[in-house]
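*Asks:* Build me a model:
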Amino acid sequence: MLDLEKIRAETPGIVLGTAGAYLHNAGAALMPQAALDAQKNHLDLEARIGGYAAATREAQRLDAVYASVARLINAAPDEIALVENATVAWQMAFYGLALTFKPGDRILTAQAEYAANYVALLQIAKRSGAVIEVVPNDATGQIDVAALERMIDSRVKLIAITWVPTNGGLANPAAAVGGVARAHNIPYLLDGCQAVGQMVVDVVQLGCDMFSATGRKFLRGPRGSGFLYVRRALLRNLEPPMIDHFAAPWVARDAYELRADARRFESWENNYAARAGLGAAVDYALSLGLPQIEARCRSLSARLRQGLGLVPGITVRDLGASPTAIVSFTHERFPAREIVTGALAAGITIGASDPDSTRLDAEARALPVLVRASPHYYNSEDEIDRLIGYIAGLKA
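*Replies:* Just a heads-up that it's a prediction; the model follows:
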């Protein structure tokens, strides 16, 4: 069982009382003291002795971040690249594959796909002549795995889905999708941006070839940090869309040689302070236990959904057989942004999700801007109830 009192005492935003009831973890979570200290200490070291010397002095600790991330997702350190954010991670994998796409090749994706990913699909479809096809949902609102299976043929060159979309509380059946991909030997790119840190992640069990994630959300790391996993068997055949002399050393006047590990997706210059913070955040989550974290996240979000469902005028907009710690809802009289602004004035931090962030899903369900509340394991039941009480007290 998680020691909530200790966890909250190790969270500066809670200790200082500056964050209020902070329920916006799908945007950017509150860092634990350990992650903050790691980042600040490295910056202080850079200020004292310079960036190069600091990186050299802390090389062992910084290199250990690869092993920490690998442990987090059940991978090997050489399958991990540390990058600026989840979008860069996803793009490095996708555009590396896209170099091989030809007219008529098919890309299968989900209805709740995130905007940043989908516009990249559109760009490559325009450039290459590849075709984007959306797998329909099942009755629960998650991707229909049986329909996916029926759509498979020799022209399918990629399955790319978001595991936990930005709105709707949904957790797509990522492992079942991985089973289809593996059975047909199709590359599988999984966006795990909002799954990492709130759920158990095992890339072997998921069956994905590539997995992208950020540090700033449920993982509680700093902004400007993220990582990419590439399965070793695919790694050797995947050329990054862009390289420098770190990713591919210049071995002769007319030749370069790609690194053998996933660091071929990195560049030489890095934000080492953010990397230190990311490593500390990962180690902190691992010390608590991801099964325990996931259980508490699901418990708190279930409490929030149940409470909101009893408030007149509220429609909870979540989908899927097993909703995550992202709770999306609308009020019949108050627009989402007005609710978010009013909640902040009352000391409650939540967010909003625009239709154009998941356009296919929003258009299919005729969704307006949604209120998005995302509790995390460090939240208390009282904070959940504060939000429910605030929503229930709204008066026209």
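*Asks:* alpha carbons only for contacts and neighbour counts from here, please
*Replies:* OK.
*Asks:* Shouldn't A176 be within a helix?
*Replies:* Yes: A176: assigned to a helix according to DSSP: H, G, I helix; E, B strand; the rest coil.
*Asks:* Apart from its chain neighbours, what residue comes closest to it?
*Replies:* V145 (6.8 Å; Cα to Cα, 6 or more residues apart in numbering).
*Asks:* Please list all residues in contact with that neighbour.
*Replies:* 173, 176-177, 180 (Cα atoms under 8 Å, 6 or more residues apart in numbering).
*Asks:* Please identify, among these, the one with the most neighbours.
*Replies:* Neighbour counts for the contacts of V145 (other Cα atoms under 10 Å) peak at V177, which has 24 neighbours.
*Asks:* From A252, how far off is it?
*Replies:* Noted for V177: a distance of 43 Å to A252, by Cα to Cα, to the nearest Å.
*Asks:* quick revisit: can I get the contacts of V145 in a markdown table including distance to R337?
*Replies:* Converted to a markdown table, the contacts of V145 look like this (distance: Cα to Cα, whole Å):
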| residue | distance to R337 |
| --- | --- |
| P173 | 31 |
| A176 | 36 |
| V177 | 35 |
| V180 | 40 |
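*Asks:* any idea which of the residues you listed is closest to F94?
*Replies:* Sorting the contacts of V145 by distance to F94 puts V177 at the head of the list, at 17.5 Å, by Cα to Cα.
*Asks:* Now show me the structure for the sequence below, then we'll compare the two:
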Amino acid sequence: MRTMSIPMPDPMAIDVEQCRAETPGCSNVLHFNNAGAALPPQPVLDAQVGHLNREAAIGGYEAEAEAESQLQHTYAAIARMLDCTPEEVAIVENATRAWDMAFYAMPFEEGDRILTSRAAYASNHIACLQVARRTGAEVDVVPHDEYGQIDVEALRSMMDDRVALLALTHVPTNGGLVNPAAQVGEIAGEAGVPFLLDACQSAGQMPLSVDEIGCTMLSATGRKYLRGPRGTGFLYVQKDWIERLEPPLLDLHAATWTGPETYEIHSDARRFETYEGHVAGAVGLGVAVEYALTLGLEAISERVQMLADTLRTALSGASGVTVHDAGRTRCGITTFSAEQKTAPAIQTALREHDINVSVSTPSSTRLDAEARGLPDLVRASVHYYNTEAEIERFVSRLKSVLKG
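*Replies:* Now for the predicted structure:
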């Protein structure tokens, strides 16, 4: 039986000042790089550092045994966030490994079709190309509609009995677009085709019910909008699919050596894990997920969208600046370029004033970047602990940088 959905909170319930007080980094930087790695709150730091201190005091294995209930809490917290069961959750070292463990477990054959989107992340598309070379499968890119998101009707028309997987990036790395994952899930469900959703940029900034989305597998990271530790990620696999997928690698954690020439793979999602892991990170990840659930993902989503819309409007009024975000529904990621300076030059100049942004290069989403003729982009990604005053300061400093 699946867990109950998280109740919808009041969007005004987020106490921004308290969240900022619990975020040490807010005193040091204006952080608009939350899609890279968000500033962690103090409870996450305390959990992670506390476990490292226990490792130093009593030993790594002993500290892990002592933290068993905290580790189990991490599985439970992720399950609550995704509306699934803890047995459907694997904790791994990053989102790429989570996605790879699911993707490379698929038994692709010659003639199979992998449907993906134009805004797929580079790591995912490279994996698709590698598997196509190895197996003779085909990679087909679904067209985008006038909003820049995956064209749902085009996807429906491309479905046939050779489609072996739908692979979708929920929120691309190079803009505010939110792809219509639930509509893709509906099509996948009707066709009985597995659906792998990359939720790396969406986990922590919007609700992610796997039942409502209809995905078979979902990969995500801890370091971005969940505000968790780096070196943490997780994978969801729908229970009816777990034993249909053989992981691309096994060890004594994922399987049991039952005889000289036999082994049994574990029956839950932990078959996608390996023995050695970042225990302090996993403990901190659970605290980060709980922190987000306590605030409420609906409330987080509403505030993030409001801040991002405010930022886009302000940037649109800056001389020489072009905002490149697409999508009917948008999120906390804003990307722009400027006539006066390159994106790396802007990033460097802002960093000198303790303002953090990142640069999104065409190579990270090559198909989309080439189709839209995108240059290197400045990526400014807000989170709920950011403020309207920070947006004003950011745009003011940007204008000064562009004049310099």
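*Asks:* Burial check on V230 of structure 1, number of neighbours?
*Replies:* 26.
*Asks:* Could you find the counterpart of it in structure 2?
*Replies:* The equivalent of V230 of structure 1 in structure 2 is V237 (alignment by TM-score structural alignment).
*Asks:* nearest spatial neighbour of that match, skipping sequence neighbours?
*Replies:* Leaving out its chain neighbours, the residue that sits closest to V237 of structure 2 by Cα to Cα, 6+ apart is M217, at 4.5 Å.
*Asks:* counterpart of the one you found in structure 1?
*Replies:* So, by TM-score structural alignment, M217 of structure 2 is matched to M210.
*Asks:* again, but for L398 of structure 2
*Replies:* Per TM-score structural alignment, L398 of structure 2 is aligned with I391.
*Asks:* How far off centre is the helix or strand that match falls within?
*Replies:* According to DSSP states H and E, I391 of structure 1 maps onto helix 381-392. Centroid displacement of helix 381-392 of structure 1 relative to its chain, using Cα atoms, centre = their mean, to the nearest Å, is 26 Å.
*Asks:* One more: stretch 195-208 of structure 2?
*Replies:* Centre-to-centre, stretch 195-208 of structure 2 and its host chain are 5 Å apart (Cα atoms, centre = their mean).
*Asks:* Onto which residues of structure 1 does it map?
*Replies:* With TM-score structural alignment as the criterion, stretch 195-208 of structure 2 aligns to 188-201.
*Asks:* for the matching stretch, how far is the first residue from the last?
*Replies:* 16 Å.
*Asks:* Tell me the residue in structure 1 aligned with T313 of structure 2.
*Replies:* With TM-score structural alignment as the criterion, T313 of structure 2 matches Q306.
*Asks:* Check the mean deviation of the host helix or strand of its match from structure 2.
*Replies:* Per DSSP H and E, Q306 of structure 1 falls inside helix 290-309. In the superposition against structure 2, helix 290-309 of structure 1 averages 0.4 Å from its aligned positions (mean Cα distance after the TM-score superposition for structure 1).
*Asks:* from the middle of its chain, how far away would that helix be?
*Replies:* So, by Cα atoms, centre = their mean, the centroid of helix 290-309 of structure 1 is 18 Å from its chain's centroid.
*Asks:* got the buried residues for that helix?
*Replies:* 290, 292-305, 307-308 (16 or more other Cα atoms under 10 Å).
*Asks:* which outside residues touch it?
*Replies:* Helix 290-309 of structure 1 is contacted from outside by 1-2, 197-200, 314-316, 323-327, 374-377, 381, 384-385, 388, 391, using Cα under 8 Å, 6+ apart.
*Asks:* swap in stretch 325-340 of structure 2?
*Replies:* Stretch 325-340 of structure 2 is contacted from outside by 35, 147-149, 174-179, 205, 301, 304-305, 307-308, 311-312, 320-324, 343, 375-383, 402-403, using Cα under 8 Å, 6+ apart.
*Asks:* go with 7 Å
*Replies:* Residues from elsewhere that reach stretch 325-340 of structure 2 (Cα atoms under 7 Å, 6 or more residues apart in numbering): 35, 147-149, 174-178, 304-305, 308, 312, 320-324, 343, 377-383, 402.
*Asks:* Out of those residues, name the ones that lie in strands.
*Replies:* Applying DSSP state E to these, the entries found in strands are 321-323, 377-381.
*Asks:* For ChimeraX, what selects the buried ones among these?
*Replies:* The buried residues among those can be selected in ChimeraX (16+ other Cα under 10 Å) with this line:
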select :321,322,323,377,378,379,380,381
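*Asks:* so which of the ones in strands among the contacts of stretch 325-340 of structure 2 comes closest to P43 of structure 2?
*Replies:* For those, the nearest to P43 of structure 2 is S381 (22.5 Å; Cα to Cα).
*Asks:* check contacts around the aligned residue in structure 1 for the closest one.
*Replies:* In structure 1, S381 of structure 2 lines up with S374, judged by TM-score structural alignment. Residues in contact with S374 of structure 1 (Cα under 7 Å, 6+ apart) are 23-26, 325-327.
*Asks:* Could you export these to JSON lines, including columns for neighbour count, secondary structure and distance to T162 of structure 1?
*Replies:* As requested, the contacts of S374 of structure 1 are arranged in JSON lines below (neighbours: other Cα atoms under 10 Å; DSSP: H, G, I helix; E, B strand; the rest coil; distance: Cα to Cα, whole Å):
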{"residue": "L23", "neighbour count": "28", "secondary structure": "coil", "distance to T162 of structure 1": "22"}
{"residue": "H24", "neighbour count": "22", "secondary structure": "strand", "distance to T162 of structure 1": "19"}
{"residue": "N25", "neighbour count": "25", "secondary structure": "coil", "distance to T162 of structure 1": "18"}
{"residue": "A26", "neighbour count": "26", "secondary structure": "coil", "distance to T162 of structure 1": "14"}
{"residue": "A325", "neighbour count": "33", "secondary structure": "coil", "distance to T162 of structure 1": "15"}
{"residue": "I326", "neighbour count": "30", "secondary structure": "coil", "distance to T162 of structure 1": "14"}
{"residue": "V327", "neighbour count": "27", "secondary structure": "strand", "distance to T162 of structure 1": "17"}
